[in-house]
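Asks: just coords:
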């Protein structure tokens, strides 16, 4: 009986491997990887807008313009800095940011925008034990008076660009500050306002000792999002997965009956 069981396990393993290879080949037919600018490989689940409809997922569609890959989040454009297919992450940066000290983010985005918002997450979903954060916030705050606190860094370097186009602040002087990391409600002083929240995955050595140039570097570096959820839901969305499961079960039953007939 041990010999028959061993033969069954070997046969089942071969069948599953063959089915996986056949299913994968069928799913990826005519779906070669694409490229755009600094992103040399764009493949499932990502796709370029001009790719065939059956290649990649619409939720992960990228746009290639001026040899730059971009992704739209909340209708806002972000440039793709890197895609890591081993860690299931994509790194993005605001499209308005340039490699100079004058560019500035145009819109807010924080991890609260991604709560229950498939298909991306700000947490490393491959680490099921503690779900570490992939990105952390950078908060820009303004006040009508100076704030003396080691928690905030003065950002007069940025204020002309941001407030020159903001009519609500044109009649009064605003003092601007930045904070890396989480900010509590109690940290916001009276009459102060949160003007912008962005994210970064820049590896700060010491968040209590940061320069404005390092903050700008962190904005250009961008922030990471996990797309690991697509792997979890893959078989729920793909007909070929359902067919694969049915085929494996049928093959297992047939193999069992076949070996049982040999031992009888």
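Replies: Structure received. Quick caveat, the model's predicted, so the values are computed rather than measured. Numbers count the residues shown, from 1 in each chain.

Asks: only C-alpha atoms for contact and neighbour calcs from this point on.
Replies: Noted.

Asks: all helices of this protein, in order?
Replies: 2-27, 156-163, 212-221, 229-237, 239-263 (DSSP state H).

Asks: can you give me the strands in this protein?
Replies: 34-36, 39-42, 47-48, 61-65, 68-73, 76-84, 89-94, 136-143, 153-154, 175-180, 193-200, 223-226 (DSSP state E).

Asks: now do the buried residues in the fifth one.
Replies: The one in question is strand 68-73. For strand 68-73, the neighbour count (16 or more other C-alpha atoms under 10 Å) marks 68, 69, 70, 71 as buried.

Asks: nearest residue to the first one other than its sequence neighbours?
Replies: By the measure of C-alpha to C-alpha, 6 or more residues apart in numbering, the closest residue to residue 68 outside its immediate chain neighbours is residue 37, 5.2 Å from it.

Asks: what number of residues lie near the one you found?
Replies: For residue 37, the count of nearby residues is 14 (other C-alpha atoms under 10 Å).

Asks: list the contacts for it?
Replies: 67, 68, 69 (C-alpha atoms under 8 Å, 6 or more residues apart in numbering).

Asks: one more time with 10 Å
Replies: Residue 37 makes contact with 64, 65, 66, 67, 68, 69, 80, 81 under the criterion C-alpha atoms under 10 Å, 6 or more residues apart in numbering.

Asks: hang on, the last one packs against residue 90?
Replies: What that stands for is residue 81. Yes. In terms of C-alpha atoms under 10 Å, residue 81 counts as a neighbour of residue 90; the distance is 7.7 Å.

Asks: the structure to be compared is supplied as follows:
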């Protein structure tokens, strides 16, 4: 089922795109605060401050918009606390900021397969998780970098923190943390030059943080029209990349979910990378502990 004639498509024709700084063509689902309320969606309202396009205009909880890609329904965000020329700059531990983002965006998007298949598109992850944690003892690992020296001198010498602080872009589950270690903050990156097999360094960590991350609004904005269930052995999946090709596709329950990262596709018997849920899972655990 194609959803070409939809309210958001019709609404977009009636609104003139806005611009702020280098971000042009701000249109549905986004709108500026100065735009008419019938344009865009209230959950995707942006503000224009000092020639910067801002998502979540709260003074202590916001991200700067680097780009909006309407072809694949992604937005590129950067943390304002990460300064490009300051290698030791780290994001604030604002867990609520990411909770708000992940209620409106996904950390994955769909990409079409080049050849005909029962699976018309596959989900690909947009982000890697960056975890900053502290331990009372030293850790020696090629994919973990010590950033204790990046702590503010007054904070480090005040006695409030004793031990070692580390950062990693490798996958990290709660079970990986040894007794006495605790997670301080989590962030995301879509830095394309990230190499999970290379030794981590403070410079590579900074480049990843400074690049920022990309999120997708496709699933949250365009897929409400697809019914969740159509029968005992099938359900409806929403596929596409942008507002021009939203489709509801019936999927058989022959698809067996194995875990968070892989699933088997019907009839093709190939494992395809699935949605990365580690960030949201760890974030929920951190909120429960706080």
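Replies: Looks like it arrived, so ask away. Bear in mind the structure is a predicted one, so any value in this text is a computation, not a measurement.

Asks: before we move on, the earlier item: the residue nearest to residue 68 of structure 1 pairs with which position in structure 2?
Replies: Under the alignment by TM-score structural alignment, residue 37 of structure 1 pairs with residue 21 in structure 2.

Asks: and the gap between that match and residue 55 of structure 2?
Replies: Using C-alpha to C-alpha, to the nearest Å, residue 21 of structure 2 is found at 14 Å from residue 55 of structure 2.

Asks: list the residues that contact both of these two?
Replies: Common contacts of residue 21 of structure 2 and residue 55, defined by C-alpha under 10 Å, 6+ apart, comprise residue 48.

Asks: biggest helix in structure 2, by residue count?
Replies: Determined from DSSP H, the single longest helix within structure 2 is helix 278-289.

Asks: follow-up on the earlier one: could the strands of structure 1 go into TSV alongside distance to residue 249 of structure 1?
Replies: Formatted as TSV, the strands of structure 1 follow (distance: least, C-alpha to C-alpha, whole Å):
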stretch	distance to residue 249 of structure 1
strand 34-36	36
strand 39-42	34
strand 47-48	32
strand 61-65	34
strand 68-73	40
strand 76-84	34
strand 89-94	33
strand 136-143	45
strand 153-154	62
strand 175-180	53
strand 193-200	46
strand 223-226	32
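
Asks: out of the helices of structure 1, which one sits most buried?
Replies: helix 212-221 (a mean of 18; mean count of other C-alpha atoms under 10 Å).

Asks: how much does that one stray from structure 2?
Replies: Mean deviation of helix 212-221 of structure 1 from its aligned counterpart in structure 2 after superposition (mean C-alpha distance after the TM-score superposition for structure 1): 1.3 Å.

Asks: pull up the aligned stretch in structure 2 for that helix.
Replies: Under TM-score structural alignment, the match for helix 212-221 of structure 1 is residues 202-211.

Asks: residues making contact with that stretch?
Replies: Under C-alpha under 10 Å, 6+ apart, the answer for stretch 202-211 of structure 2 is 66, 76-91, 128, 130, 144-147, 150, 166-169, 187-195, 198, 201.

Asks: repeat the analysis, applying 6 Å as the threshold.
Replies: 82, 84, 87, 189, 191 (C-alpha atoms under 6 Å, 6 or more residues apart in numbering).

Asks: tabulate those in a markdown table, adding columns for neighbour count and distance to residue 32 of structure 2.
Replies: As requested, the contacts of stretch 202-211 of structure 2 are exported to a markdown table (neighbours: other C-alpha atoms under 10 Å; distance: C-alpha to C-alpha, whole Å):
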| residue | neighbour count | distance to residue 32 of structure 2 |
| --- | --- | --- |
| 82 | 20 | 24 |
| 84 | 14 | 26 |
| 87 | 17 | 32 |
| 189 | 24 | 25 |
| 191 | 20 | 27 |
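
Asks: and which of those is nearest residue 30 of structure 2?
Replies: Of all the contacts of stretch 202-211 of structure 2, residue 189 has the smallest distance to residue 30 of structure 2: 22.2 Å, by C-alpha to C-alpha.

Asks: now the closest one: closest residue in space that isn't a chain neighbour?
Replies: Closest to residue 189 of structure 2 by C-alpha to C-alpha, 6+ apart is residue 213, at 4.4 Å.

Asks: distance of that neighbour relative to residue 188 of structure 2?
Replies: Separation of residue 213 of structure 2 from residue 188 of structure 2 (C-alpha to C-alpha): 6 Å.
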